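# just the structure for this:
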Amino acid sequence: MPEPTPDEGFDLDTVPPDPPVHHAEQALLGALLLDPHRLKTIALTPEHFASPAHAAVLAAMTDLTPPAPAVHTKEPAWIMAVHTRARERAPGLLPAYLHTLVSLCPVPEHAPAYARMIRADHARRTLHAQAEHLVQAATDPTPDPAATVLARADALAVFLDELAGRFPPHPGSLPRTPLPPPPERDGGDEAAYEERVLLACAVARPKALSRMRWLHADDFAIPLYGRLFRCVAQLAHRGDAVDPVTVLWEAQHHGLVPALPSREVLDLVATPDGAAEHWGERVLLRSLLHQARTAGLRIRTYAEDPANTPYQLVTGSRRTLADLSAVRARWHHATRPATAARPTLKSAAARAGPRPPRTKPATTARPTR
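Next up is the predicted model:
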């Protein structure tokens, strides 16, 4: 927001209203200033508060020893002591604001209800932060992206279990927040190259597909390549002959021709390099990261909607993580230690095949809708 000139002042219509939790924090602090002995019953910490100034006031209260009731009713020693201590964390805090907090407390006896409201809003903000961490882990490159993403997902699941224990269930536990569309898949040059090589390896050595049931067509970043992989897999699972010509014929029955010209289908499956399992793991890793990012964005959307109760956040987030868990199970199956049935190559480089070319590969036509 631009700074106003001395003659125009602030436009109050552009100032966003305070959220309900702000008033709950004021009411609770007012109740604690009126009756400091209620501190033992609220079980809150300064981290629960959205306002830094309110967090400083509660921190000051927890640092001090409440006065005796007889002293508290005769003199404002408690408010003065709280203000002095709170100014160490919030230098701009005025003494008048503490008196304002007292006046803004509707019913001091409702302090436990105000505390529950603050706890619920803190849960929503914390879930939002956890979802942001999951999205970041799925987006930023790390030496071991799968382990990083799954660790973030585990931390989020543990937090959801904690929330489920703190907040009771209620009818209508599913959130009604409209979800955003899934993010775009990473269909760049590297993904396209790896998926093309995988198709060629699968056609050249179709027996490998019996050990790769953990890979699905939906894992492919380029949907057209995923549908072509389904054609190869179906031929192999039926025990039919698998070669470039039979794959082209199967692709025609799946409606991929002429969306993908015959010559391009034959070229795609003509140059295998490395092992199909390696390239399949690369495709599945990219699918795992995409699903983690999708889950994080959806959970973040739930947390951004203040209409959702904590239990609605729990149920909606758990359902979202279930989709990630399905891909995770296939990832663990794919990356388990090699067995005797799995072919071994002399080196990792031999298994992986050559590096992707630095030049941009030829663009494959996509089907038009």
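# could you use CA atoms for every contact and neighbour count after this?
Will do.
# how about residue 296, what does it touch?
Neighbouring residues of residue 296 by Cα atoms under 8 Å, 6 or more residues apart in numbering: 131, 132, 133, 134, 135.
# that one and residue 84: what is the separation?
42 Å (Cα to Cα, to the nearest Å).
# what do you get for residue 160?
Distance, residue 160 to residue 84, using Cα to Cα: 38 Å.
# helices along the stretch 151-300 of the chain, start to end?
Taking DSSP state H, counting those that start in this stretch as the test, the helices found in the stretch 151-300 of the chain are 189-204, 223-238, 244-253, 262-268, 276-304.
# can you count the residues close to residue 71?
12 (other Cα atoms under 10 Å).
# which residue ranges of the chain form strands?
Counting by DSSP state E, the chain has no strands to list.
# once you drop chain neighbours, what's closest to the residue nearest to the spatial centre of the chain?
In the chain, the centroid-proximal residue (Cα atoms, centre = their mean) is residue 296; its distance is 1.7 Å. Using Cα to Cα, 6 or more residues apart in numbering and skipping the chain neighbours, the partner closest in space to residue 296 is residue 131 (4.7 Å).
# could you also give me the structure for this second sequence? I'd like to compare it with the first:
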Amino acid sequence: MTPLDHAEQAALGALFLDPGQLERLRYWLRPEHFDRPAHTALYAAMLKLHAERHPATAEDATGPVPLSWITDTIQEASHHTRGLTAVYPHLLVSACPRSEHAPMYGRMVLEGAIHRSVTRHADQLHQAALADLRTGTADETVHHAEILSDVLADLAHVWGTEPRPLPPPTTQMPHAGPPPPVADQGLADEEYLLGCLATRPEQLLGLVHWLHPDDFADRGHQQMYRALGALHHRGEPIDQLTILWETQRRGALTDGTLTTERIRSICGPLAGGGAAEHYGEQVLTASLARTAATAAQQVRALADQDALAPGQLINYALYALSPLDDVRRRQHVARGNDGGPPRTSPQVPPPPALSQAARARSHPRHPGSKEPASPAPAGSQPVARPSHRSPS
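Take a look at the predicted model:
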């Protein structure tokens, strides 16, 4: 078993030993934070029994924990999962080193849940981005990017930290995966856009503020757009020959990125004469999907690093998503929207019932207080309730 499996068992074992520990976990530890379905069902059953004022969870309850706490929990959990037996709670109790350490075990469970949640939503964003690249759209990409951003914000508040983008150190920077595939239509749109700008260079004025060279998937197209921008910036004539000359000066012919024949073909007299802004938006939309795919790969790689604490993972993931925010802002400018910039930062407020962050530790003991004995594994007799009902 993994350390996370042991942590889930210990957390539930602590709650079987001392139901009063639910008061220290129920505001921030949720059933879905448990990985194993049986553990999810058991914890949900405990929360339900607590809400229904089960005698074992009463604030003034004293004495041994009644066996009904175990039997009622098993009965309720069995409505939602299969395979639970009366023996399993006793195995969970035996896996719990100290019942008063329940908040720490709960933190371990929550930490595992945060890594799994980030992984799942990063995978969904990556799949949506690849699908949009094939269709030439970005609606699903934007939708899943907002979901991932909101999930990171929610996880930050549950963990007890503020979501803020932070660059990871070099040693923890994930390696860039293979670039997403480029559809033939996407490359055709880039070539047609460059042809439009070569034949009608005045259209550059409507694009230079929101379309960047890196938005082009093809390296040769990036160099040609840089050459067009440089000529436009210097106020020099733009035609097939001046573009070829400027591209040569930038070394794109020497390093093999472009050839003379390719440039002349794209910028020839029969090149596209359509509206450059339309094809510019198509190029930017494809750039949005590619940027999202790359960011999703980086977030997934971060989530795979078990050594990252949840706060680090959340903030590093937000930093990985920041290039996507920039492309979305430029897309907003390209479309001429007047309703304000698109939402890019997390907007999820902290849960109102969060009275104690997940970072809570066991309360320090007063000098001179006695250390309680370690709880004994439960057998066929009623579980001995710790002498301290209130959280220690």
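# returning to that earlier point: ok, and the contacts of residue 296 of the first structure in the second structure?
Using both residues aligned by TM-score structural alignment, their matches' Cα atoms under 8 Å as the contact test, the members of these still in contact in the second structure are 131, 132, 134, 135.
# which of the residues you listed fall in helices?
Counting by DSSP state H, the part of those found in helices is 131, 132, 134, 135.
# and the second one, what's its match in the second structure?
Think residue 132 of the first structure. Alignment note (TM-score structural alignment): residue 132 of the first structure maps to residue 123 of the second structure.
# just confirm that match contacts residue 300, I think it does.
Yes. With contact defined as Cα atoms under 8 Å, residue 123 of the second structure reaches residue 300; the gap is 7.0 Å.
# between those two, which has more neighbouring residues?
residue 300 (22 against 19).
# quick check, the more buried one in contact with residue 119.
Yes. Counting by Cα under 8 Å, residue 300 of the second structure touches residue 119, with 5.2 Å between them.
# tell me the residue furthest from the middle of the first structure?
Most distant residue from the mean C-alpha position of the first structure: residue 74, 52.8 Å away (Cα atoms, centre = their mean).
# for stretch 95-115 of the first structure, measure first residue to last.
Distance between the two ends of stretch 95-115 of the first structure: 23 Å, counting by Cα to Cα.
# now it: which residue numbers in the second structure?
With TM-score structural alignment as the criterion, stretch 95-115 of the first structure aligns to 86-106.
# may I see the buried residues of that stretch?
89-106 (16 or more other Cα atoms under 10 Å).
# residue 51 of the first structure matches what in the second structure?
Using TM-score structural alignment, residue 51 of the first structure sits opposite residue 36 in the second structure.
# tally of neighbours for the closest residue to residue 118 of the first structure other than its chain neighbours?
Of all residues not flanking residue 118 of the first structure in the chain, residue 21 sits nearest, at 6.1 Å (Cα to Cα, 6+ apart). Using other Cα under 10 Å, residue 21 of the first structure has 20 neighbouring residues.
# gap between whichever residue in the second structure pairs up with residue 21 of the first structure and residue 108 of the second structure?
Correspondence of residue 21 of the first structure to the second structure, assessed by TM-score structural alignment: residue 4. Separation of residue 4 of the second structure from residue 108 of the second structure (Cα to Cα): 7 Å.
# can I assume residue 113 of the second structure is in contact with residue 36?
No. In this structure, residue 113 of the second structure is not within contact of residue 36 by Cα under 8 Å, at 10.9 Å.
# so how far is residue 300 of the first structure from the equivalent of residue 263 of the second structure over in the first structure?
Applying TM-score structural alignment, one finds that residue 263 of the second structure aligns to residue 265 in the first structure. For residue 265 of the first structure, the distance to residue 300 of the first structure equals 41 Å [Cα to Cα].
# show me the contacts for residue 258 of the first structure.
By Cα under 8 Å, 6+ apart, the neighbours of residue 258 of the first structure are residue 252.
# with the one 4 residues further on instead?
Residues in contact with residue 262 of the first structure, defined by Cα under 8 Å, 6+ apart, are residue 248.
# do the same with residue 12 of the second structure
Residue 12 of the second structure neighbours (Cα under 8 Å, 6+ apart): 39, 42, 43, 92, 93.
# of these, which is the nearest to residue 271 of the second structure?
The shortest approach to residue 271 of the second structure among these belongs to residue 39, at 64.1 Å (Cα to Cα).
# how much space between residue 312 of the second structure and residue 168 of the second structure?
8 Å.
# and residue 40 of the second structure, by the same measure?
Taken as Cα to Cα, the span from residue 40 of the second structure to residue 168 of the second structure is 33 Å.
# then residue 106 of the second structure?
For residue 106 of the second structure, the distance to residue 168 of the second structure - Cα to Cα - is 26 Å.
# also residue 16 of the second structure?
Note on residue 16 of the second structure: its distance to residue 168 of the second structure, by Cα to Cα, is 40 Å.
# how about the contacts made by the residue nearest to the match of residue 263 of the second structure when sequence neighbours are not counted?
With Cα to Cα, 6+ apart as the criterion, residue 265 of the first structure has its nearest non-adjacent residue at 6.3 Å, and that residue is residue 248. By Cα under 8 Å, 6+ apart, residue 248 of the first structure lies in contact with 262, 265, 266.
# perfect, that will be all.
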